[in-house]
Every structure is written in C-alpha cells, then in structure tokens.
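Chemist: next one to model:
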Amino acid sequence: MSERPPEPGPEGRPRDWLDLGGPARPAADPSGAPEGASRESTGGAPEGATTQGAPATGRFAGVFRAAAGIGARIGPAARTGFARARAGATRLAGHPATRRAAAATAAAWRPAAAFARRVPWLRVAAATAALGLGLVLAYTLYALTTLPVNGGLTIEPTASALVVRAADGQAFATRGVIKGAKLAPKEVPPVLAKAIVAIEDRRFYVHHGVDLRGLVRAAFRNAAAGGTREGGSTLTQQLVRMSYLSQDRTLKRKVQEAVLSLWLESQLPKDEILTRYLNAAYFGAGVYGADAASQRYFGKPAKELTLSEAAMLAGLVRAPSQLAPHRNLDGARGRAAQVLDAMVETGAITAAEAEAAKRAPATVRVPTETPVGTNYFVDNVADSVRGLIGTGPADATVRTTLDLTLQNIAESVIARRLDQDGERRKVSQGALVAMAPDGAILAMVGGRDYADSQFNRVTQAKRQPGSLFKLFVYLTALQQGYRPDSTMVDRPTQIGEWEPENYGGRYRGAVSLRSAFAHSINTVAVQLAEAVGIPAVIETARSLGITSDLPNLPSLALGSAETTLLEITRAYAAVAAGAETVEPYSVRQILAREQTLYTRPQTAPTPARDQAARTGMLDLLSAVIREGTGKNARVSVPAGGKSGTTQDSRDAWFVGFAGDLVVGVWLGNDDNTPMAGVTGGDMPALIWHDFVTQALAARAKAGKAPSAGRPEAARPVPAPQTASVAEPDADPRGGQDPAGRAVLRGSPAVVDTGTLDFDGRTVRLTGVEGLSGRNARELGRYLRRRDVACAPAEGGAYRCSLDGQDLSELILFNGGGRASADATPDLLAAEEQARSNRIGIWRR
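Modeler: Take a look at the predicted model:
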C-alpha cells in the first residue's frame, strides 16, 4: 500500500513543510487571538494526551516519533505535576488583575501587530531575532551543563621553600617554591589593592562581574593595534577562570566565565573577590599568591610592601614569566611605572607619590636561582634543616655560617688550579672546606662543577687520608708521654708480612718525632702505632670526630681506612682550637613566618683535657709547613698543617690552620685512577696557600679578627694596598696620584682585555689576564669615546675606573678575561661570579 501524500496546507504547500506535521493554523481575527481559542488558554493537547494522533509525515516524522517516545516515558508523577502547574496557570489567567493586564497589553500591541501583518519583512526579522535569542539561550544552557567538574588551575604540590642567608644576612639562595600565607581581606595592603585595580580592572567596584564598557574599549584598542593588546576580562572573570575553568580560549569558556562571574558577584562582596584573586594569581618564579610573591622577590610579607613594590607585583600578573624581576628587572620596573601612572589616573595616588616611587624602584632581595658554586653548601644546609626541624609545611628562612667572600675565593682557587694543571697532572676533581675553630663552615666546594655532578666530595666521598691520619698516631703518643723531641729510628720495619716503606725508599736513622712528622716518615709512624696500640689510636680518632669505619690493622697508622674531608678537617680544627672535639655546623638560626624554630646555642667548645699533648701536636704541625712536606703552604702568618698522599697518587690532601681558619683540600679522580705524581705537598698545598692568603686578607679588610684563646693564633695579614684612582681637577689628559705618580685619563685603545693604550702609553690592568680577538674588539666598542681614568698600582699595573666602576672588576664580571696572579679578592669574586653565571669566556 502506497504512502498517502501529505495533506495540503493553506496555500497548497504540504502541511509538514509549513507546520512541521501539526494541524493547520487558523486565520487570526482582528483581536489577534486564533479562532476558536479561549482567552484563558491558547489551546494544546488535552491533559494526558499523546502525539500519536497527529500526522508525522515528511522529514520531521522522526522528530515527532522521538518526542512521542519521550512523552510516553514520562511517569505518572511527572504528569500529575504538569497537571497541577497547568491548573495553577489557568487560575492565574482567570484572575481579574491578570485579565486587565492582558487586555491592556493586547490593546498596546494591536497597532504593532497590524503593522507587522502588513509589512512581511518585519515578521521575518522578528522570527530571526527570536531564533537568534533562542540559539543564544540554548548555547548558554549547553555551556552551563558542560562546566568542568575539576576545573581551575592545578598547582603541583612542592616542598616547602627554604630561603638561605649567608652569615652577614644576605639572601643568596632558595630551594623549593615559596607558598606564603593566604591573605584575609583586612590583611591586603591598600597600595596593592589600589595598584591591581588600577592596572587590571578600573571599574571593579562598579560592574557586576562583566564589564561591557571594558569589553568594547578593549575591542576598539585591539582593532586599532591590529592584534590582541588589551583584555576585557574583569578581576572577577579572571578569578573564575583560575578557580573553576580551563585556560582554553573558546567561546564556550567565555560564556561559562561570564555567567559564573555574575553568580560570584551575587555571592561575595568586592573585597572578598579581590582578596581571593590576589591569593590565587600567578606572579612568576613558580609562586602563586601575593604574599608568596612578596616573600620571593622582596623577602618580606605582603603587608610590608612599599608603593614601588606593590606596583611591581601588580604589573606581573599580565605577563609573569616575561616580566619576572629576577630575570627581567628592567622590564618589571618599566611595567611598574605604567602601574604607577594608572594609579595616578584613577586618583589612587598623587603624581608626586608616583614620581617618588619611580625614583626609588623596587629591588629584588631574594635570588631565585642559587649561584652554582654554593649548591654543595646549600645541599648540606637543607639536610641540616631537615634534621633539626623536619619537613614542616611552612616556608623557612635559614641563617647560615657561609662567608660569601670566602666561598667565591674557594671556588676561584680550585677552578684556576684545575684549569691550569688538571689535564697535565691528570686531576679531574677537587674539594675544599674552610671552617672556623668552633666548627662553623665558612666555605665549601664539593666538586669542580655542580651542574655536572651533585656528588659532594666534602661530605660524601670516602677516601683514604694517607699520612693525614698520622695526626692521631702522634697525638696518642704525646698523650702517653712522648715529646716532640723524643727520638725514634727510621729503619726498615716489618709487622707480620707487611713491610711499610718511606716515600722515596730512603731511611734517616735516628730522628726526632718533630722531624719524622714534618717529613712524613712512614716507618716511625708505624713503630709509634705499635708502641701505643692501634686501639688507642682509634679511640683518639673517635674522640676528635672520625665516625667512619676504622679497622684494627697496623696499616691504619698510614691512613688505609677511608674517611671524608669534613671528618678529617673537623679533627684538625679540634687540635687547632685546643678543644675536646669540634662539631661542624652550617645553620645558625631557622625562622618560619616570623617565628624562631631553631637557634644554635652560643657555646664555646669544651677545652681538651690533654693540653700538654695538644701543645706538642701544634709544634709538630707547624714544623710540617716550616721545614717539611708542607713548604708550599707557607703563608705570612704562623700556620700548621699536614699533607697526605695515598698509593699511586690516587688521593692528595692538605689540611691545616692559619689565623682563625681551618682549611682542608682534597684532589683526585672519582674513578680512583692515579694522578700524575701529585702529592699532598704539591697541588693541594698550593691551593691551600692561595685560599688562605686571600681569605685572611679579605677577612682583615672586613674587620673579622681571628679568634683569641690560642697562643699560636696568628694576626691576619693586612689587606693589600692598591692605589685608588685619582680624579684630577686640572689637566683632562691626566694628573698625579698622592704619591706623585702619573694618572692617565682619556679614551684609550684596547690592545687586549687586560691592556690599554693611551696615545702610545701602555697600561696593564691590575688582576686581568687579557684576551685578544673578539673579546678585545667588544671591549674596544664599549670604551669608544668614553672617559677612563687609570692610576698606578703595585707591580707596574694600573687600577682603572669607568663611570665610577672598577674596569678590571667590570671585565672579569662579564667574562671578558681571566683573573691573573695579582688579582685581589674582589676581582677573584667577580671572575667566579661570571663563571657561575656562565657568561663571556665561561659560556658553555
């Protein structure tokens, strides 16, 4: 049986094309109501009726069949609810007030309706507008029904941050990500609130979550700029996006954002919204929240922010990674100036206040990236903090014992010696630790390059100390009645099947203990150990802080057991200080949110019970540097120490003390391969000498006197005197310094980065080993037509200045040359800074 064609509609068209399969629409009467319709209702299917009786032909038949199925699945309870709602609507329609309102509305719309019937395009426009509005409402409903369940920013959990400060209070390193505190509305500093509103949402206190005026303004400005230059999102919208939504730039997300912003504004006061925004915003350097950012960049809580600091933070939220001040301070300051101008425009501050803030811009006080060379020390500090207070949830600030000047000197000395002789002598690694007599760690170099290897050769590497261990043998003998001038016989010695030999294979016959120790005679040490007993030697070593395994074997006297550089250095520190024992430490104080969690007690080491033996041991240690294997370690102050070398030159050590410093040095290879004839009195003693010489001079210059209490403690050598650059008042080409020597001034030519030429007069810069080629050309361009003043210094060199800056320091700081042998501590520190930052010739 063939399908019956659809019944024609009013104008001969198929009914399903015009009326979507429903009954034909009757013509309207002049009143505007359909024929046959009551004024109480516009008609419709009776209660409980389905759509099965209606035609369902043509392309919409499937739609109506689906609708019929849905209707059939509606339960009795739902139908009852519909019936009650319909009855309520009927009663409301029958109310006199409703009828009067309907009559008035109908009367008002009759002329418009009649006009619309006469003008067909108005009907089309009205239908189009209705369709558009319906689509908008439908898409909005879709956007709301597809809100993400777990939307918003996801911040990965991180360990609590550790801000590390040196002994002088300077923050130089951070570990972890600073979390800061969640601010309450009353804790938000007014300057920060005004700054963020001025630059991000000036109409924040006027709009209701979505600022249409701001959207239009942003659209016009972006169109004029030919790209996206300004956003139209309010602070409320940004908070909604951070808290609930994804960061996708889609229409759906914008619709969700707008609706949720209107809802959030109806739920929370403005101050609460602003506070939540400041607690959630990202400010770069891995920190979220204004308080965390304030702690990270300025080392203070948010409530202490100044106007310039608040302006800088407010300027970061637009581009935190690009403008983060620890990497782009100039960019951050430029953006802060824009924030200050915006605050003036909004009346938040005066023009005078803005100018004052611009003249004193914010300065970053807490570095984000730890200087490479200090990482070994920072690792040690982090371990100590965990041992002292555990892993608490709060950010902590730790005051340490590190002397940054000595640290720079240590890194520079190790690097320079290894760069100069390492390849030739087959030495790949070195370590150094400097301590105060009470155990405070002043400098630590755990390896040649932390970026290549984080293994700390001061605290983790266990190596044979060689003759360094003889300290415990001789001290035990002195405790048992031997004296420095007691005589022993250097002769072939055999214990069981073991027969120790002296370095060089020679024997000296009768020698004093002083001479035997100074020249590191092995046979005498073994005989002494046998005489006093290996267990007694082990007990002495334990009392001085050696915790590593010490086997009860005759070879222990020559350092066959393994120990760390820190252990052996603390033992020598105890002898130098005349203390029973010395405990190395790197942490003085730990603070968390202005609360003191730990403070190291100010207690002096316990004096040793065997002072006579300690005095005799100091005599022996001094003889090593004065006349023995440690001659290369001689400095201009009284000092003592001991060299150590293991079999086949696999390890070479020198540990000693001078002034108020106790310093240990180790050289070797991580794979335990032999070095090329390196002994403890060779490269390690030279490194020790270079470090101690520069370190004592630097400490004297800083006014740090050596500790008293030991008669052998030496006065530090005075700081080397360098001629200051005179600024002559008369002849612009030069003048004289106070000693009558010529002072050169002008725009010099560059021979190399360490040599300048003033009209045929050659000037060698103090402390710089010059480089030619590209480095010299770059320096020449930098100095072109600039005024340089040079005054004579020691050794025929000159100390030059440019715009008040030391030119030698400027060159070394930028990696334009290497420090020469006459470089002062400040120049060595500048070179090490360039090395740590990997700039100039240190770039890799």
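Chemist: from here on, contacts and neighbour counts on C-alpha atoms
Modeler: Will do.
Chemist: which SSE is R386 in?
Modeler: For R386, the element it lies in under DSSP states H and E is helix 375-389.
Chemist: identify the residues contacting that helix?
Modeler: Helix 375-389 is contacted from outside by 162, 164, 173, 400, 443-446, 450, 454, 456, 586-587, 590, 597-598, using CA atoms under 8 Å, 6 or more residues apart in numbering.
Chemist: buried residues, that helix. List them.
Modeler: N375, Y376, F377, V378, N380, V381, A382, V385 (16 or more other CA atoms under 10 Å).
Chemist: measure how far it is from the centre of its chain, please.
Modeler: Mean-position distance between helix 375-389 and its chain equals 16 Å (CA atoms, centre = their mean, to the nearest Å).
Chemist: would you do the same for the sequence below? I want to compare the two.
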Amino acid sequence: MDRRGNRRKSSKRAEQARRAEAEGQRDYSGVKRFFKRLFLWGGGLALLGVVFLGIAVGFAARSLPSFYQLKATQNAQTIVVRARDGTEIVELGPSYGRWIPSEEIPQVMKDAMVSVEDRRFYSHFGTDPVRLTGAVIEGVTGERARVGGTSTITQQLARNVFLNSNRTLDRKLREAILAMALEWKFSKEQILELYLNKVYFGGGAYGIDSASRKFFSHPATELSTAEAAIIAGLVKAPSRYSPTADVDAAVGRASVVLRLMREQGKISASDAQVDVSAVKLKQEQGTNSVRYFTDWALPQLDVLLPETFEPIEVWTTLDPGMQKAATAAIQGNAPEGAQGALVSLDRDGAILALVGGTDYVETNYNRATNAMRQPGSSWKLFVYLAALEAGYTPNDRVVDTPVSIGGWSPKNSNGRNIGETNLRTAFAYSINTVAAQLGNEVGFSQVASMARRFGITSPINTYPAMVLGSNEVRLIDMARAFAAVSAGGSSVEPYGIVKVTTAEGELLYQHKRARSTQLVPEHVARGITDLLQAAVQTGTGRAAQIGRPVAGKTGTTSSNKDGYFVGFSSGVTTAVWMGRDDNRRVSGLQGGRAPAQAFAAFMRYAVKDRPVEEFDTELQLPEWQLDEEDDFFFGDPDEYYYIDEQGNLIEPGRGAPGPDGALPGPGEAPQPGAGDDGTLPRIQRVPGPRQPSTGRGADGAPQAIDDDFLDGVIGRDRPRPSPTPTRPPDRP
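Modeler: The predicted structure follows:
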C-alpha cells in the first residue's frame, strides 16, 4: 500500500514537472516570437524610414542651387566709407570680402576650422552619428546640461544658407536632411569652401576674407597659424570672442584651437606654442561723430548711382583729423545740458568736418543738417549785404537811435544807444537798431531775397523782426552763405562725396564741381568781409581770434536759447551752433562765448597747415557810386544777380521778364526795351530838387542814412529849394 502510494505521488510530481516544462517552453517561444516580430517590424520600419529619408535627401539635393549659384548669393550691400586721404572711416552693412577659392585658402585655415568645429568632417555623410550618440549619452548621464554642439560643418552651412537658428525639432530635422543633400551634391572641398566664405565671424564680417581684413588688415590668403586660430575660434560665439571686443577672450579661445590642432596632428608642437597675444590687430577708429556725416552723405547715393547691390567704396571729403578736432571742440565747449553742432567747408564746398551733436550714441539727431534754429544776429549778414548792394559802404555814417517800425521797437542788447557811428562799428558791435533801420530802408523783401540768393533753403518771412534772425535756418545753410562771402561773392555748393567705386576699383560716380555764379558784385563781397573782420577784431566775435585774419559773426537769440558763430579764415568756413533740443534757456549762452570759443579751438587745427591769407577789403566802387550823374541803381546785370523794377530776381546774363513774368530762354528774342544782348538797359538817376533831410522816413521812423544820401542812391526825385543839384555826402 505504501509502495503504491509512493508511486502515485512520484508520477504526480513527474506530471507536474512535465506540465511546468511545457508551459516554460511555451512562454519562451512566445518571447522569442515577440522579439522576432519586433525585430522584423522594427527593421521594416527602419528600412522604410531609410527609404523615405533617401527620397527626401534626393529631392532636397535636386532642389538645391548649384555651387556657382551659392557662391553668388549675397544678402545685403556692403558700403565702405573712406576719408579724403583714403583711410577707412566706417564700414556699413554686412561685409563679404573677396571669395577665396579652395585652392587659395591656406591649409592652416582649413585645419583650424575642421579641428575645432567638426573633427570627423572628412568621414561623415553630413551628420555625425558618433558625435550625436556621445552627446545624447552625456545628456542622459548628466555630464552635459543639454544636448548641443552636435552640428557638423555641413549642418552649419545648411542652417546659415537655408534656415534660421530656431532650436526646434522640425528645424533640426530639416537641417540634417539638407546637410545630407549637400554632401550628396557637392564634394567635401566645395562644402568647406562654401562654409569658409559664408560663415559669420562677427562685426558684420561674413567669410574668412572679410574677417581677415577686419581684424588683421590683410586678405585671407595671407593668414598665419595664430591668425587662423583666432578666426576659427570666433564661430562658436562671434561677439564674445571678437578680438576688437575682448582681446583676452579671443587669445584664450585661439589657444584652445591650437591645442585641438596639435592633438589631431594638424600642426607640430612648436606651431602650437605660437604666441597668439603677439598678433597685430587692426586698430579700430572711433566712429561716433563720423556717423553724423555718413547719415547725411550716404542717402545721396540713391540719386548719384543707379540701383546696385554690389559692394561699393564711397570716397568722401571728410578730413579725419579735422573731424576729431571738431568733435573735441563741441564736446569741450558746449554748456552743460546743451547740445552743439559744427559744419566746416573748404573753399570749394567740400565738407571737411561735420558734427551733429555731442554724442551720436546718445542721440543720432543731426543738428548740423536737420535742425531748424534761429541764427540770431548772424542773420545780419544778409541785411548788410543788401545794404552794401544798395550803395552803402563800411565807412558811411549811421545813427544808433531808438526806432519803431510798424509797432515793433527793437532794443540793443545793452539797452543803450550810442548815436552817430559808422556802418563798420554798427556791424561789429551788432547794433540792433541800425540793422532794423537798414532793413526798413532797403526793404525786408530785399533782405529775404539776399538770404535766398546765398543758399538759405528754409522758409523766410518778411516781418521787420526778421532782420535780427527770427527766421529758423539750418546750420549747413549758414555755413554755405558765409563760404560764398569767403569765395568773393561766388556761389558755393556743399558736397561730401568725391567718388564711388566698386570693391574692385571700377568708377561708378565722380563729383563734378558745380557751376559757380557771382551772387553780388566784388565790391559788395569786399565790403561785407571788411565788416565781418571788424566783428572779430574789435566786436562781439573777439573770442574767435586764432592769430591770423578771421572774419565772422556772432548770433544770440532771445533768452539765450541759441548761440551762433559763423566765420572763415584761410579758405575754411566753419559754422557752430549751441543750444538745447527742447529750446529752453541756456544760462550764459552767447554767440561770442562758447560757440566762438569752439570755432577758435577747431580752426586753430583746421588751418594750421595752410598759408596765412589776408582779406581783400579794398573797395573799388562802381561808377554809379562814384558819379552821381552817371550812376546806375541796378548795376551791370551781366556781372551778378540784380532786382528789376518789378522786384524780380534776374540771373546774370538773362533778359528782362516778359508780360507773364517769364525770363527769355536761350535763343529767344529779348523782351521789348532790352538791349541787343537781351538785358535791361541801365536805369539812370535823374536829379531833381530836394528838401533838407528831417532824419525820419515817410512813416516817421528814424533813418540810419539821411534823405539826401538815399535820394542819390535810389534816384528819387524830391522838390528842391533851388535848381542847383547837390551831391550826397562824401564817402571815403
């Protein structure tokens, strides 16, 4: 019994063991089937993915531009601005330099870039699985904060040329496909050539040639080992490692590049020990105030040049030394809280220096060319020009006395009147009452016409107060007007661009000097120069003296809101303005102080290498001012502008206007009453009886010149007590 029971138990255990073994076999075979299916499906999906990837890469490769099209791609125009001596003063826009073919790129530059950016460049197919896997493992294990720095040179090229820098999965996938397409279509040498000529190195420099010229002042074909290491190190962070921004950071990064090159066998141990800190870097010139000039000059290219997107070089009239001196003069003399501006012209109108404010970075508003401010008494230039053209001379006697014109009663700055004086003294000390009387006598419209004739482009009103500078003007226009006086009364056209060339030297534009026109007779120009010189020698502009002849005029507006000084010496004309942008009062601001001092500080440098020039102030009066019986009020129209009887401005050599006010054009018949040459005949004065002078005009306002003299000048007939004609007072 016991034996039978034991057998039953044994068989039962054996049966259970068989069942367990069968179940285990079934489980094992299930796992095997699962992994088999997983492998088959995974392999199939992977194969399908490879097929789709291949198709995507193939289509991408077919749609890529050709190698030569990629070479020609340029996103924006580069403009290099040069000073009058040819030195580069600023480079605007992205710079692409010259395209360097692969065979001309120094091998050390290729090795440096491959060593630091993509050491397996010559073995991968556009993406680097080894590098990507290592980066993923480092990210998972926490050895790297994020998975990054895995882009190959080919991927970087794809991103720079076709994509943006967004860190999205979609962009990374497209980048990988495009990289493989590039590898499919182009050789490794072509890809490296494209990369080295297109990658960004900071400071607006794209490509190794632009970077080499920017940082080392020579083409990329001449790069040394140390220089190549510096450039290669910039790609990771152009702004952080830029040698112009942080030399120490650039040197440290270049040392890392040299070490990697040594580890990869690209250079010898001795080459790796090169002293990177000894590399001679290009000296960057300060471009702060220069931008005021370029902001004014470069927009003119739209008119001067046909549409072009190729790199150009703009050769300008700017003198680098004078620009620095002008900047220092404005910054060193502008009152606290005030702005300042300066324009300086050569005798032909070339702009030598232009400063539009105390700091371009702080405010790029150009006060030299755009701001409309009142010039104060410097406007009296046009009042006295009109008076001199009407027959006054610097020695004529005038009367400083209280005056009222149409309810307007100007006062002198000191509140006093000195009585009888001469024109020279009245101008030198900027006597307001005399200027008001002169403007009233010659006509405020005549003063406005004179200002327009000398280049004032802003609107001009003819209210009596205009003689004291109530019209707002641009500083550059005032500089132009005074430059015309310096040129003996001939017109001057300011310009800043001498020529424009392509990067290869092909001439695109050449400045041609504008036709000069005599704006006033020479004796008028000499007379106003006499007055301007007196203003600096003995008058309100004494602070502008520089040890050689200077002619100029101060200007101060009400409540000291604007200070002006404009003058010239040795062929250089300079205008200075100071004031606040909000037009508030500036304590102590007067044209004869800070502006005149800034003028003198700048001009001492500007004319230091020029010969001393004495002014020609000797008056050779025209016949009509010397002989009363034969004088002619309007002068010779063949010599300069004049105003006809109807108040029309007549250009030199043009005939009289017709009934419709139009002047005859070339080849047209002259107007009735004109001479054979088409000009108006001279108008003779007919003397008549006169009455004794009362010292006041028809409106009762005091006059600077007595009636006898005015009658002689303008040819006015007045009843005389006797038939014997009298002459105006003798004038030296």
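Chemist: C-terminal to the helix holding R386 of the first structure, what's the next element?
Modeler: Using DSSP H and E, the first helix or strand after helix 375-389 of the first structure is strand 396-400.
Chemist: does R508 of the first structure touch D490 like I think?
Modeler: Yes. In terms of CA atoms under 8 Å, R508 of the first structure counts as a neighbour of D490; the distance is 5.4 Å.
Chemist: kindly reformat the buried residues of helix 375-389 of the first structure as CSV containing distance to A477 of the first structure.
Modeler: CSV is the format used below for those (distance: CA to CA, whole Å):
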residue, distance to A477 of the first structure
N375, 40
Y376, 37
F377, 36
V378, 39
N380, 35
V381, 37
A382, 40
V385, 39
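Chemist: and the helices in the stretch 151-300 of the second structure?
Modeler: In the stretch 151-300 of the second structure, the segments counted as helices under DSSP state H, counting those that start in this stretch are 153-162, 169-185, 188-198, 208-216, 225-234, 247-263, 269-272, 290-297.
Chemist: format the ones you listed as TSV; extra columns: distance to K110 of the second structure.
Modeler: As requested, these are exported to TSV (distance: least, CA to CA, whole Å):
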stretch	distance to K110 of the second structure
helix 153-162	11
helix 169-185	17
helix 188-198	8
helix 208-216	10
helix 225-234	9
helix 247-263	11
helix 269-272	15
helix 290-297	37
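Chemist: looking at those, which is buried most?
Modeler: helix 225-234 (a mean of 26; mean count of other CA atoms under 10 Å).
Chemist: in the stretch 551-700 of the first structure, which spans are strands?
Modeler: For the stretch 551-700 of the first structure, applying DSSP state E, counting those that start in this stretch gives strands covering 587-592, 595-599, 639-645, 651-658, 661-668.
Chemist: could those strands go into JSON lines alongside distance to G616 of the first structure and mean neighbour count?
Modeler: Output for those, formatted as JSON lines (distance: least, CA to CA, whole Å; neighbours: other CA atoms under 10 Å):
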{"stretch": "strand 587-592", "distance to G616 of the first structure": "33", "mean neighbour count": "20"}
{"stretch": "strand 595-599", "distance to G616 of the first structure": "36", "mean neighbour count": "13"}
{"stretch": "strand 639-645", "distance to G616 of the first structure": "12", "mean neighbour count": "29"}
{"stretch": "strand 651-658", "distance to G616 of the first structure": "15", "mean neighbour count": "30"}
{"stretch": "strand 661-668", "distance to G616 of the first structure": "18", "mean neighbour count": "28"}
